[in-house]
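Student: Sequence and predicted structure are below.
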Amino acid sequence: MTPVSYFPHKNNEMYVDDIAISDIAKQVKTPFYCYSSTAIETSYQEYKNAFSAQDALVCFAVKANSNQAVLATLAKLGSGADVVSMGEIRRAIAAGIPANKIVYSGVAKSQEEIHYALSLGILQFNVESEPELELISKVATSLNTTAAIAFRINPDVCAQTHAKISTGKAENKFGVPISKARIAYNQAAALPGIKIQGVDVHIGSQLTSLAPFAEAYQRIAELVTELRSDGHDISVVDVGGGLGITYLDEVIPSKQTYAEMVKAQLGHLNCKIILEPGRSLLGNAGILVSSVAFVKNGEERQFLMLDAGMNDLIRPSMYDAYHQIIAVNKGERELKTYDVVGPVCETGDTFAKARQVHESDAGDLIAIMSSGAYGAVMSSSYNTRLLAPEVMVKGSEFAVIRKRPSYEDIIKQDITPSWL
């Protein structure tokens, strides 16, 4: 779906479901995140329907958005969870996602985290390295239990995406090189407390073409055949996530087309398929709503200065990410060129340069689109700024699903030592 699909303008006023964004802003001070429950549910069902002819489990990538209301919404639909820390496991469990639908990824799992995951009986560990495998074996043996594992395989495939979100090339830190995979699986077979179950691959995020996926999955299919010939019982293929969304005008393959490609590359293996979508479930289901603080006339350009900053949404600063920036109330105003910036004391606190936005004044509401994934979850209180609250809308109702903390809440986290 496009960024505006779930946040359309009606009579020049932006809505989410049956509620005007401006009506929410009258009760929730900006900046705030706003999610459409309808958008989340629709996107999940698109995955379920696309893979209905295959033995598949959708495991939402919790790192994309870990709010309990988001996770609970997905849990009620039957979703599992792809997690990368003990904290995310705890969030998933608290939201109602059962342990046997949790896949534990992550590049540096600690002994404590492994112990906790094993005690719950999670579905699978996606193992990143041989040393991690040995630690899992040690912990599983101490608990007199067995850990179901899949190695994350680095297929050395270029995802054709941003360098900071590409994970499948040989130089990336993720996974076991495909050239060493058979050796790694043979090592796993010799260790106590280990059940070899599957193969995992994840080559990156925000892919707009299926070609890199197809290349990676073809290599994985060949590997599964080789591993089976070595005597390993491979019954699961975790295909990762990474399918992109439309931020501006990107043309994204449909989930149905993606599912057909997965079946074409992997169907002959008769394996259970695990999917780990994150951005493609949540990205366009959320926006960041901000107010114009000032309109500043510079020497060469005009600045639209918002009350939201890079601490609220870091993607433009961190990834040079593009987000559409739209006036909540377009009125009859003309488009005007602005540098859209925040209040944080950093030159990098810039959402867009030379961007066309409807002419705005102080107090006007601005929506930063496609912020449902990697938005609030990556925010901070830099400059001792209060974290933006999160709001979820369903039909004609909305609820604050994470409140804005107070300054007292932030400051009291610090502990002054006795000598002061």
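Tutor: Sure, I can see it.
Student: Going by C-alpha atoms from here, please, whenever you check contacts or count neighbours.
Tutor: Will do.
Student: Pull the number of nearby residues for His202.
Tutor: 25 (other CA atoms under 10 Å).
Student: Now for the residue lying closest to it once chain neighbours are set aside: which residues touch it?
Tutor: Excluding the flanking residues, the one nearest His202 by CA to CA, 6 or more residues apart in numbering is Gly240, at 4.5 Å. Taking CA atoms under 8 Å, 6 or more residues apart in numbering, we find Gly240 in contact with Asp200, Val201, His202, Ile203, Ile274, Leu275, Glu276, Pro277.
Student: any idea which of the residues you listed is the one closest to Lys169?
Tutor: Taking CA to CA as the measure, Ile203 is the one of those closest to Lys169, at 7.5 Å.
Student: these two touch, right, that closest one and Asp238?
Tutor: No. If you go by CA atoms under 8 Å, Ile203 and Asp238 don't touch, sitting 11.7 Å apart.
Student: ok, the two, which is more surrounded?
Tutor: Ile203 (29 against 26).
Student: Just give me the neighbour total for the closest residue to that one other than its chain neighbours.
Tutor: Excluding its sequence neighbours, the residue lying closest to Ile203 (CA to CA, 6+ apart) is Gly168, at 3.9 Å. Using other CA under 10 Å, Gly168 has 24 neighbouring residues.
Student: put this beside the first:
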Amino acid sequence: MRHFAYRDGQLFAEDVPVAKMAEAVGTPFYCYSTATLERHFDVFAQSLEGLDALVCFAVKSNSNQAVISTLARRGAGADVVSLGELKRALAAGVPSERIVFSGVGKTREEMAAGLQAGIYQFNVESEPELDALSEVASGLGLTANIAFRVNPDVDAKTHAKISTGKAENKFGVPWDRAREIYARAAALPGIRVVGVDVHIGSQLTDLMPFEEAFARVGKLIQMLREDGHAIERADLGGGLGIPYYEDSEAPPLPIAYGAMVNRITHNWGVRLILEPGRLIVGNAGILVTRVIYVKQATKKTFVVVDAAMNDLIRPSLYDAHHDIAPVAEPQAITPRITATLVGPVCETGDTFATDREMPAVKEGDLVVLHSAGAYGAVMASTYNTRLLVPEVLVKGGEFAVVRPRPTYDDLIGLDRLPPWLNS
């Protein structure tokens, strides 16, 4: 069921008119659907039915407290990659025993916080990190449960900037040194080896790279057990893609992914950890913006909107495609135009779509960018001294602002003048 749909000529988010929210909140703003979040989580979790599996939402994809809390109440854990995300997950009600700490550059402060919180597992990505974690854990008189993130040298066949499983990527320990590194970890104080971790990238639309990587993990688990390690967990990461637009390559459904995981892992004798992010929240969110001008240039028509690359950087950073639609439902007689949708930031890269066919719009019209729930608000900045946009959560016929728009006084007030400029 689609929870962003036209009704009586207007786009609704569940049972709330998008135009009503725009009037109350102002534009631009992000809007998330509770029903979509819950449905996507449930469908993914149900695809793993029969397996001993912990589903940890990848907080980096959307770290709003309301989103995390909504998923925590469905039984989700959290995959975090920073101290801030750890604090967010705990504050949103995720039990510490359902939190996994990933990331290639954990600091000692972050390690101590995770240990003191009693998190479920650290996914260790290098030998220097292992040494630091051992030192911190020993100093606190605690033990860190760890899995090494092993780089399987598998090409996820996705965008270069979101591929993480090839030998030249910065993530994980080398596949061919895994047994040596595990042996070293087992001898260190404050360290308890419990599992293996793998994550090969994001927005995968083919199951084959997953299968190849997971098959290698299964062989590694067998070898590590032969070496005397008690491997009881396997973290398979996330990465399953979503459809960003109607004609895009359709990614496998969660049920197909779950069947593949079951087939490959059923005899491993481990608890599985899965870390979906985009799959859960990507299509649960939209970015709502208003047309400022329609500008006819020599060779192009530009639709200038009040959202910009600082609000949604994916098109500029990843060449990402987001479907664009007016909030007022186009009619059969609505003319079509070929336009380039841009924001007001002083960068040519501030472009959401180039030469895109779309219904004609005019100054003041509301437009939405679909599939903006993941890696949207979390990657936003205040470039050009633009305010961070608010975030709104909808549930049925209700909506609430779950992150307000700051004021310019808030933003500028973060700066401090040094003493020599105060006189």
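Tutor: Nice, I can see it. Keep in mind it's a predicted model, so treat the numbers as computed, not measured.
Student: circling back to that earlier point, tell me the secondary structure of the residue nearest to Ile203 of structure 1, please.
Tutor: Classification of Gly168 of structure 1 by DSSP: H, G, I helix; E, B strand; the rest coil places it in coil.
Student: what does Ala183 of structure 2 give?
Tutor: What three-state DSSP gives for Ala183 of structure 2 is helix.
Student: mind listing what it touches?
Tutor: So Ala183 of structure 2 contacts nothing (CA under 8 Å, 6+ apart).
Student: burial measure for the alignment partner in structure 2 of Val84 of structure 1, as a count.
Tutor: Correspondence of Val84 of structure 1 to structure 2, assessed by TM-score structural alignment: Val81. By the criterion of other CA under 10 Å, Val81 of structure 2 has 20 neighbours.
Student: any idea how far Val81 of structure 2 is from Val100 of structure 2?
Tutor: Computed as CA to CA, to the nearest Å, the Val81 of structure 2 to Val100 of structure 2 distance reads 9 Å.
Student: for the helix ranked longest in structure 2, packing partners?
Tutor: Criterion DSSP state H: the longest helix present in structure 2 is helix 208-226. If you count contacts as 3 or more CA pairs under 8 Å, 6 or more residues apart in numbering; DSSP states H and E, helix 208-226 of structure 2 packs onto helix 178-186, helix 254-265.
Student: what's the average per-residue distance for the strand ranked longest in structure 1 once overlaid on structure 2?
Tutor: Looking across structure 1 with DSSP state E, the single longest strand is strand 286-297. Comparison of strand 286-297 of structure 1 with structure 2 after fitting gives an average deviation of 0.2 Å (mean CA distance after the TM-score superposition for structure 1).
Student: Tell me which residues are up against that strand.
Tutor: 30-36, 302-308, 360-373.
Student: got it, and stretch 253-270 of structure 1?
Tutor: Contacts of stretch 253-270 of structure 1 (CA under 8 Å, 6+ apart): 46-47, 49-51, 54, 208-210, 214, 217-218, 221, 224, 235.
Student: Could you rerun that using 7 Å?
Tutor: Glu46, Tyr47, Ala50, Phe51, Thr208, Ser209, Ala214, Tyr217, Gln218, Ala221 (CA atoms under 7 Å, 6 or more residues apart in numbering).
Student: Need the buried ones from those selected in ChimeraX.
Tutor: Of the contacts of stretch 253-270 of structure 1, the buried ones go into a single ChimeraX selection, burial set by 16 or more other CA atoms under 10 Å:
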select :47,50,51,208,209,214,217,218,221
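Student: Relative to Ser142 of structure 1, which of the contacts of stretch 253-270 of structure 1 is nearest.
Tutor: Within the contacts of stretch 253-270 of structure 1, the smallest distance to Ser142 of structure 1 is 34.0 Å, found for Ala221 (CA to CA).
Student: To which residue of structure 2 is that closest one aligned?
Tutor: In structure 2, Ala221 of structure 1 lines up with Gly218, judged by TM-score structural alignment.
Student: can you pull the contacts of its match?
Tutor: Contacts for Gly218 of structure 2 (CA under 7 Å, 6+ apart) come out as Trp268.
Student: Tell me where the stretch 51-200 of structure 1 has strands.
Tutor: Secondary structure of the stretch 51-200 of structure 1 by DSSP state E, counting those that start in this stretch: the strands cover 56-61, 80-83, 102-104, 124-127, 147-154, 176-177, 194-200.
Student: Okay, Thr161 of structure 1 and Thr208 of structure 1: tell me how far apart.
Tutor: Thr161 of structure 1 is 8 Å from Thr208 of structure 1, by CA to CA.
Student: Kindly report the same for Ser22 of structure 1.
Tutor: Counting by CA to CA, the gap from Ser22 of structure 1 to Thr208 of structure 1 is 33 Å.
Student: Could I get the contacting residues of the residue most central in space within structure 2?
Tutor: Nearest to the geometric centre of structure 2 sits Ser61, at 1.7 Å (CA atoms, centre = their mean). Residues near Ser61 of structure 2 by CA under 7 Å, 6+ apart: Gly277, Arg278, Ala374, Tyr375, Val378.
Student: since we're on the fourth one, how many residues are nearby?
Tutor: Tyr375 of structure 2 is surrounded by 20 other residues when neighbours are defined as other CA under 10 Å.
Student: next one: Met208 of structure 2
Tutor: By the measure other CA under 10 Å, the count of residues near Met208 of structure 2 is 14.
Student: Trace it over to structure 1, please.
Tutor: In structure 1, Met208 of structure 2 lands on Ala211 (TM-score structural alignment).
Student: Against Gln356 of structure 1, how distant is that match?
Tutor: Distance from Ala211 of structure 1 to Gln356 of structure 1, by CA to CA: 33 Å.
Student: same thing with Ile194 of structure 1?
Tutor: 56 Å.
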